[in-house]
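**Q** sequence isn't available, so here's the structure alone:
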């Protein structure tokens, strides 16, 4: 009889010990997640205030879409069609636009620090006052893009076509054949 009681007591204590960390974790998650704004799912359509942080949006057709003010931090938009899209004021630190079409896109005032635009096309794109510090533009096409007031510290311009682009001072136009730097 004593043996059975001891085993039952130990079993009861073990269950309680297992439940306490789980209950503590659930309480913590309720406190952290319940107190802030709900994050939009990666399947939400673009719109003001939508949060696509860390979303994989590769290969989507978002031509002409208005993504202004959206959160795109650490999102992947590789091989995405964003032609004529509005990305005004987006927060896109670490976003990946590898091989994407951003021709004619408006990225005015966007924060795109350490973004990856490898082989992206940005012909005629508006990048005025855009924060592109430490961005990777390797072999991107910025023909006739507007870089007026853009922040470019540490940006990789290796192989970038800058022909006809308006440089950061807003007055200098890069000469035909400007690759890697504005001539």
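**A** Right, received. Where do you want to start? Just so it is clear, the structure is predicted and the values come from calculations on it, not from any experiment.

**Q** make it CA atoms for all contacts and neighbour counts henceforth
**A** Will do.

**Q** burial count for the closest residue to residue 52 other than its chain neighbours?
**A** The spatially closest residue to residue 52, leaving aside those adjacent along the chain, is residue 72, at 5.2 Å (C-alpha to C-alpha, 6 or more residues apart in numbering). Look at residue 72: counted by other C-alpha atoms under 10 Å, it has 25 neighbours.

**Q** tell me the contacts of residue 67?
**A** For residue 67, the contacting residues are 46-48, 85-88, 90, by C-alpha atoms under 8 Å, 6 or more residues apart in numbering.

**Q** swap in 10 Å and give it another go.
**A** Counting by C-alpha atoms under 10 Å, 6 or more residues apart in numbering, residue 67 makes contact with 45-50, 82, 85-90, 106-107.

**Q** can you check residue 160 too?
**A** Residue 160 touches 118-121, 136-143, 178-182, counting by C-alpha under 10 Å, 6+ apart.

**Q** hmm, back to that, filter the contacts of residue 67 down to the buried ones.
**A** The neighbour-count test (16 or more other C-alpha atoms under 10 Å) marks 46, 50, 82, 85-90, 106-107 as buried among the contacts of residue 67.

**Q** could I get the residues you listed as CSV with secondary structure and distance to residue 167?
**A** Conversion of the buried ones among the contacts of residue 67 to CSV gives the following (DSSP: H, G, I helix; E, B strand; the rest coil; distance: C-alpha to C-alpha, whole Å):
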residue, secondary structure, distance to residue 167
46, coil, 30
50, coil, 32
82, coil, 23
85, coil, 22
86, strand, 21
87, coil, 20
88, coil, 19
89, coil, 20
90, coil, 21
106, strand, 16
107, coil, 15
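
**Q** A further structure is provided below for comparison with the first:
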């Protein structure tokens, strides 16, 4: 091989290596970056800070730690929060349509007034979280832990609760029309007082027997009102 060919090959390798390094640098998360659309905060610590009103549309927030952080009134549309920590954080009043909250940790988190149509919360840890007055139309809560969650005034039309834990969750004042999916959901003391569940899918007698309703609660055909309704609460 002539010297010219060897030099050209080395030059090509150097250029390729430089391009790969540049690409890797551009793809790496930047934890020092300010909140902005499309920002990559993968694995970053953003806990106990106030960033309310931020525009994080389309941001990559995978495994980001937002513990006790104020994210109120932010644009979170299509953001990816998968495996993020949102314990005691506030997303109240934020736009999160199409956002991905799968497998997040969000105990006692404030999602009140959240606009999250079409978002996903699959396998999320959401115990004691507040979804009051949120727009949760077509939201996927499959396998989510929603123990003691509050859905007062929330629109849950088309929501999927298959395999979810809704023990002691309050859906008695939630709003919805049509079918909700409760296939194999755990409904221990789940509150359905006054709700029309006649179009619900996946609902079985064993689930109804452990839930809480009243004389106004309507059940799908073939299911019977338990003798212990209405439940007694302290």
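**A** Done, it's in. Predicted, not measured: the structure shown is a model, and the values here were computed from it.

**Q** of all the contacts of residue 67 of the first structure, which comes closest to residue 156 of the first structure?
**A** residue 107 (18.2 Å; C-alpha to C-alpha).

**Q** so what does the closest one match up with in the second structure?
**A** Matched by TM-score structural alignment, residue 107 of the first structure corresponds to residue 96 in the second structure.

**Q** ok, that match touching residue 114?
**A** Yes: the pair residue 96 of the second structure / residue 114 is scored as a contact, 6.9 Å apart, by C-alpha atoms under 10 Å.

**Q** any shared contact partners between those two?
**A** Shared contacts of residue 96 of the second structure and residue 114, counting by C-alpha under 10 Å, 6+ apart, come down to 74, 76, 135-136.

**Q** can you name the two of these that sit furthest apart?
**A** 74 and 136 (16.7 Å).

**Q** dump the residue contacts of the counterpart of residue 65 of the second structure in the first structure.
**A** Structural alignment (TM-score structural alignment) places residue 65 of the second structure against residue 76 in the first structure. By C-alpha under 10 Å, 6+ apart, the contact list for residue 76 of the first structure reads 52-59, 94-98, 116.

**Q** the same query, at a cut-off of 8 Å, please.
**A** Counting by C-alpha under 8 Å, 6+ apart, residue 76 of the first structure touches 54-58, 95-97.

**Q** ditto for residue 105 of the first structure
**A** 82-87, 122, 124-126.

**Q** quick one: contacts for the spatially closest residue to residue 113 of the second structure that is not a sequence neighbour?
**A** Of all residues not flanking residue 113 of the second structure in the chain, residue 134 sits nearest, at 4.1 Å (C-alpha to C-alpha, 6+ apart). Applying C-alpha under 8 Å, 6+ apart to residue 134 of the second structure gives the contacts 111-116, 151, 153-155.

**Q** distance of the equivalent of residue 134 of the second structure over in the first structure relative to residue 179 of the first structure?
**A** Using TM-score structural alignment, the partner of residue 134 of the second structure in the first structure is residue 145. Computed as C-alpha to C-alpha, to the nearest Å, the residue 145 of the first structure to residue 179 of the first structure distance reads 13 Å.

**Q** what do those two both touch?
**A** residue 162.

**Q** give me the nearest residue to the alignment partner in the first structure of residue 44 of the second structure, chain neighbours excluded.
**A** Under the alignment defined by TM-score structural alignment, residue 44 of the second structure is paired with residue 55 of the first structure. Nearest residue to residue 55 of the first structure in three dimensions, chain neighbours excluded: residue 75, at 4.8 Å (C-alpha to C-alpha, 6+ apart).

**Q** and that neighbour, what does it touch?
**A** Residue 75 of the first structure is in contact with 52-57, 92, 94-96, counting by C-alpha under 8 Å, 6+ apart.

**Q** repeat for residue 174 of the first structure
**A** 162-167, 182-183.

**Q** repeat the analysis, applying 6 Å as the threshold.
**A** 163-165, 182-183 (C-alpha atoms under 6 Å, 6 or more residues apart in numbering).

**Q** repeat that for residue 165 of the first structure.
**A** Contacts of residue 165 of the first structure by C-alpha under 6 Å, 6+ apart are 143-146, 173-174.

**Q** roughly how far apart are it and residue 114 of the first structure?
**A** 21 Å.

**Q** same question for residue 77 of the first structure.
**A** 14 Å.

**Q** any chance of the contacts of residue 76 of the first structure in CSV, plus distance to residue 24 of the first structure?
**A** CSV is the format used below for the contacts of residue 76 of the first structure (distance: C-alpha to C-alpha, whole Å):
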residue, distance to residue 24 of the first structure
54, 27
55, 29
56, 32
57, 35
58, 38
95, 35
96, 37
97, 40
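
**Q** which among those residues end up buried?
**A** Applying 16+ other C-alpha under 10 Å to these, the neighbour count classes 55-58, 95-97 as buried.

**Q** okay, those residues in a markdown table with secondary structure next?
**A** As requested, those are exported to a markdown table (DSSP: H, G, I helix; E, B strand; the rest coil):
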| residue | secondary structure |
| --- | --- |
| 55 | coil |
| 56 | strand |
| 57 | coil |
| 58 | coil |
| 95 | coil |
| 96 | strand |
| 97 | coil |
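
**Q** tell me which two in those are the farthest apart.
**A** Those two in these that are separated most widely, counting by C-alpha to C-alpha, are 55 and 97, at 12.6 Å.
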